[in-house]
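Participant: Let me see the structure of the following:
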Amino acid sequence: MDYDFIIIGGGSAGCVLAARLSEDPAARVLLLEAGGRDRHPFYHLPAGFAKMTKGIGSWGWHTVPQRHMKGMQIRFTQAKVIGGGSSINAQIYTRGNALDYDEWRQLGCEGWGYEDVLPYFRKAEDNDSYDNRYHGKGGPLGVSQPRAPLPICEAYFAAAGQLGIPRNQDMAGETQDGVGYYQLTQRNVRRSSTSIAYLGPARGRPNLTVRTGVQVARIVVENGRAVGAELAGEGIVRASSEVILSSGAIGSPRLLQLSGIGPADELQALGIAPVLDQPEVGANLQDHIDLFTISECTGNHTYDRYAKPHWSAIAGLQYLLTRSGPVASSLFETGGFWYADPDARSPDIQFHLGLGSGIESGVARMPHGGVTLNSAYLRPRSRGTVRLASADPSAAPLIDPNYWEDPHDREMSIRGLKLAQEILRQDALKPFVMAERLPGPEVRTDEDYFNYACANAKTDHHPAGTCRMGADEASVVDVRLRLRGLDGLRIVDASVMPRLVSANTNATTIMIAEKAADMIRADHGGAQ
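Facilitator: Now for the predicted structure:
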């Protein structure tokens, strides 16, 4: 069977596109996802995030050795499940800063300024608290206030206040500055992934076909036009209108290169016949690197004890009966935005308060319970790459975020970590915090901090930029997200961001897909 639209990648963007494009009953839509269905309860329980960075629903990839960080390799969680990142992330609903999008416009991306994209953020939302200029109700995506905060969260706000950092009730609203509770992509205390929120209501449509567990080997190009996708072990499926690539900031450039679209000399060296020489495919990789401080608590002030089997059972029962307690928590629903550089144009540091220790892969657990404060520098200058290790579609790609290539990133990251330490040392947290354990008192000099980072840094899971949107001929896609140099192929995911936004990226990816759906309908004669 042929289709009008083939969407490759059933992640945060792909599910949105499949739902929106199939609203037209005349449009035959095929959604292809390499991962499986999201049946496991961990995909739906808010606290399931703690299992995700340890391998459930992901490809199991790592970065290449980071040459500016003493050769460290970082586990690089990329989703391999329907719903993509929205099925495995910490459900934090942030949008970046308004100036991020105005900067996109200044870079030549007309139609992508803040006022242009704000209606699409609102269109997506079903917000349980706000219906105003910044937020909407009635959209597919559940956006909710946290249901399981702890007293230590309020003490954290007070501690930040002692350093002059204000409380902010809505960090996705008028201003980003300050600390507060993040809104979460949840509805009725369950994860609201794009698989649940968008694809769920659309699944019964006769014009929508959703296939999971399908590996796309390459995009098929004939006479300068993308005409379909070759499925591993199956053959070719064809699209009469468009092939839409939505495999994420790692997966999209990877598949383009496997299809002969990328830097021609590198592809030839791997034995791949170049279809389109496009050096920027897989370039411009940006990501937020995360440093953390962990303090041991004076008592059971976080959710650490629920890692033990009998407490875990109690937590599960509490959630089933009351929709509250540790299972109702994403464990990182408290945080904020502030400044490493006092002269920055908007906050350049993001905090995530972890209600426990050892929550994520590679992070130490405190024997008597702890609290974690993550800090990430939001506007890195370093740029990395996604390249192929071989022509084998099953081989892991070479992911090189090139962290700290620019010394400015290293300086700002360490400033952010020191600020996180200062917050946890304030008097307001004294009843809750016994002592800092990591980095610990022995870490004092800049060299000490660098060595600590090279042993403990992790990704914030926000890769972007590898199929850059722009008005210039060197950009991978134009401002309507159409691949330059080939017809019939569009890219819709975080890879098109010209610059990484100053926050978690999932809400931005959903916005991009909502806007792209309108563009696609307009380009093919449909109503917006």
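
Participant: Please make it C-alpha for all contacts and neighbour counts, starting now.
Facilitator: OK.

Participant: Next one: D131 from G138, what distance?
Facilitator: 10 Å (CA to CA, to the nearest Å).

Participant: where do the contact lists of the two overlap?
Facilitator: Counting by CA atoms under 8 Å, 6 or more residues apart in numbering, no residue touches both D131 and G138.

Participant: can you give me the helices in the chain?
Facilitator: 12-21, 49-52, 85-88, 98-106, 114-124, 151-162, 194, 200-202, 248-258, 264-269, 309-322, 407-424, 446-456, 506-523 (DSSP state H).

Participant: Turn the ones you listed into TSV, columns for mean neighbour count and distance to A344.
Facilitator: Output for the helices of the chain, formatted as TSV (neighbours: other CA atoms under 10 Å; distance: least, CA to CA, whole Å):
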stretch	mean neighbour count	distance to A344
helix 12-21	29	30
helix 49-52	21	32
helix 85-88	28	29
helix 98-106	19	12
helix 114-124	19	19
helix 151-162	19	19
helix 194	29	34
helix 200-202	15	42
helix 248-258	26	27
helix 264-269	16	38
helix 309-322	14	42
helix 407-424	21	11
helix 446-456	16	22
helix 506-523	22	22
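
Participant: For the comparison step, fold the sequence that follows:
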Amino acid sequence: MADFANVSFDYIVVGAGSAGCALANRLSADARNKVLLLEAGPPDTYPWIHIPVGYFKTMHNPRTDWCLRTEPDPGLAGRSLAWPRGRVLGGSSAINGLLYIRGQPADYDQWRQLGCAGWAFDDVLPYFKHAEDQERGADAFHGTGGPLAVSDMRVRRDICDAYIEAAAALGIPRNDDFNGATQEGAGYFQLTARNGRRCSAAVAYLRPVRNRPNLAIVTGALVHRVLIEKRRAKGVLFEAGGTLHQASAHGEVILAAGAVHSPHLLALSGIGPGARLARAGIEIVHDLQGVGENLQDHLQARAVYACTRPTLNNEVNNPFLKLKIGLDYILFRRGPMTMGASQVAIFARSEPALDTPDIQFHIQPLSSDEPGKGLHRYPAFTASVCQLRPESRGRIETVSPDPSRPPVIHPNYLSTPKDRQVIVAGMRLSRRLCETAPLRDFVKAELVPGPDVRTDADFLANAQQTATTIYHPAGTCRMGIDPLAVVDPRLRVIGIDGLRVADASIMPTLVSGNTNAPAIMIGEKASAMILEDCATGLVRAA
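Facilitator: As a prediction, the model looks like this:
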């Protein structure tokens, strides 16, 4: 632990997750910039972090996960959900399912239409490419030589191929690149992995530069608040090793703590809805009504099917086959231990009139009650479906000035008629797929939701009773130009100088897919904007 009393940094980045690692790397590339990166969790030394299938060991594990829970949600029959969020170097990119999906060009074009200049798809594509080291090589949509390894699956299964063929039989075309010219279709995911090992944001962006003399990385550092004087961020107060430290920034403080903790840190710093801050006993520095609002997440409804043939369940529950799985990985970096959270994706439209897909499937040749739990002892497979563009909006609320007390999470799932309609349509399509050749030959019985679920009301009730998060919270420090925006299109906190937010919380609307790749893109683009603004003197907030 360095003595921070006599050190001033150009940039302090709070949160070493997907965006924060990219920020720390790019901002410290200029040796003249002193950069401090603070992470509340430990170093990424836990071996299961680096094994792709290790998310079964890292989710719900307090060693690597904040282990958050939502409030009881009316839209889910009053259930409270576990919300895994990475608490380790690499953040959620160190515990996620490794799935590389960017979303649709229309997502980003919509951001631009909402007033976020510079965020249309043509604007953000160069940053996706700059981040990427695509195994297949460079083209109009992909880059090589970037920090983030993107690779093909190293294992395929007959049942996964059958899903792709069944989708084609229903008019959903095969798609070998969901991040290319079009997203719609069925095919195998690509993973953020290299040579059978996870490529987290920490592995990609920090490991190659950790010895830079101008980059300080401090783990186990719980930030209490941003220090603000005369409406300017001057540094942060954080706790590490049982001691409070104050770090000063004569440039900028950038919050990259994610959709839960970035709005929480703003609120702890006195920036947020004034009435709520007052109720929480927090002194109001700047009444900014949008902080913590606009929470969005993808809700997944899972279907489980008993299978006529052995699945990964059988292999994991057989000690000899399980040993073979381990040896395959240790000796050859192949086999089931190289798998991400899902193998096959299907992007489809809930109704033909739509311009782009609005539902996404995640297909797994295994089944369990939830990630982190053991696999079932019978052969089965899982298909989950989520609505890509939910209309429901929740909120993150800070309820105490104590930084160790987590914020309250109100997801507000399925609170609009459209969201309820689309989740039912997705569940019905899931059943149709399993009734279609050649996939139907693999199906012995539908276990979840089960054959008794027949009407729209039945499907909706099942979703309300069983659906869960697919781990994509976003939107709680929304970028925009309206009165409820938290950051402007340069990601500067409105009304406070020297303070930005750069992570999934700035998304005005949730992207149509998994959120790790977009969060990394946000870190890349934010770095470029910060350096550009510094060079031109445009560092004041709007």
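
Participant: Dump the helices of the first structure to a markdown table, plus distance to A226 of the first structure.
Facilitator: Putting these into a markdown table (distance: least, CA to CA, whole Å) gives the following:
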| stretch | distance to A226 of the first structure |
| --- | --- |
| helix 12-21 | 18 |
| helix 49-52 | 34 |
| helix 85-88 | 26 |
| helix 98-106 | 27 |
| helix 114-124 | 28 |
| helix 151-162 | 51 |
| helix 194 | 26 |
| helix 200-202 | 26 |
| helix 248-258 | 11 |
| helix 264-269 | 18 |
| helix 309-322 | 48 |
| helix 407-424 | 39 |
| helix 446-456 | 43 |
| helix 506-523 | 15 |
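
Participant: Show me the one of those helices that comes nearest G335 of the first structure.
Facilitator: For the helices of the first structure, the distance to G335 of the first structure is smallest for helix 151-162, at 8.8 Å, taking CA to CA.

Participant: according to the alignment, that closest one goes to what range in the second structure?
Facilitator: Counting by TM-score structural alignment, helix 151-162 of the first structure pairs with residues 158-169 of the second structure.

Participant: what about the matching stretch, how far off from the first structure?
Facilitator: Relative to the matching residues in the first structure, stretch 158-169 of the second structure has an average distance of 1.0 Å after the fit, by mean CA distance after the TM-score superposition for the first structure.

Participant: hmm, who's touching that stretch?
Facilitator: Outside stretch 158-169 of the second structure, the residues within contact range by CA under 8 Å, 6+ apart are 173-174, 185-187, 343-344, 346, 363-365, 433-434, 436-439, 442.

Participant: Strands - which of the residues you listed land there?
Facilitator: 185-187, 344, 346, 363-364 (DSSP state E).

Participant: For E39 of the second structure, see how far away the nearest residue to A240 of the second structure once chain neighbours are set aside is.
Facilitator: Once flanking residues are discounted, A240 of the second structure sits nearest to A221: 4.7 Å by CA to CA, 6 or more residues apart in numbering. When distance is defined by CA to CA, A221 of the second structure is 5 Å away from E39 of the second structure.

Participant: Then A461 of the second structure?
Facilitator: Distance from A461 of the second structure to E39 of the second structure, counting by CA to CA: 40 Å.

Participant: Repeat that for F238 of the second structure.
Facilitator: Distance of F238 of the second structure to E39 of the second structure, given as CA to CA: 10 Å.

Participant: repeat for A201 of the second structure
Facilitator: Per CA to CA, A201 of the second structure is found 13 Å from E39 of the second structure.

Participant: Could you do L491 of the second structure as well?
Facilitator: Distance from L491 of the second structure to E39 of the second structure, by CA to CA: 21 Å.

Participant: same check, this time on Y329 of the second structure
Facilitator: Distance from Y329 of the second structure to E39 of the second structure, by CA to CA: 30 Å.

Participant: tally of neighbours for P463 of the first structure?
Facilitator: P463 of the first structure is flanked by 24 other residues according to other CA atoms under 10 Å.

Participant: dump the residue contacts of it.
Facilitator: P463 of the first structure makes contact with 249-250, 285-288, 494-495, 500, according to CA under 8 Å, 6+ apart.

Participant: What's the local residue count around the closest residue in space to it that isn't next to it in sequence?
Facilitator: What sits nearest to P463 of the first structure in space, not counting adjacent residues and going by CA to CA, 6+ apart, is D287, at 4.5 Å. For D287 of the first structure, the number of neighbouring residues by other CA under 10 Å comes to 29.
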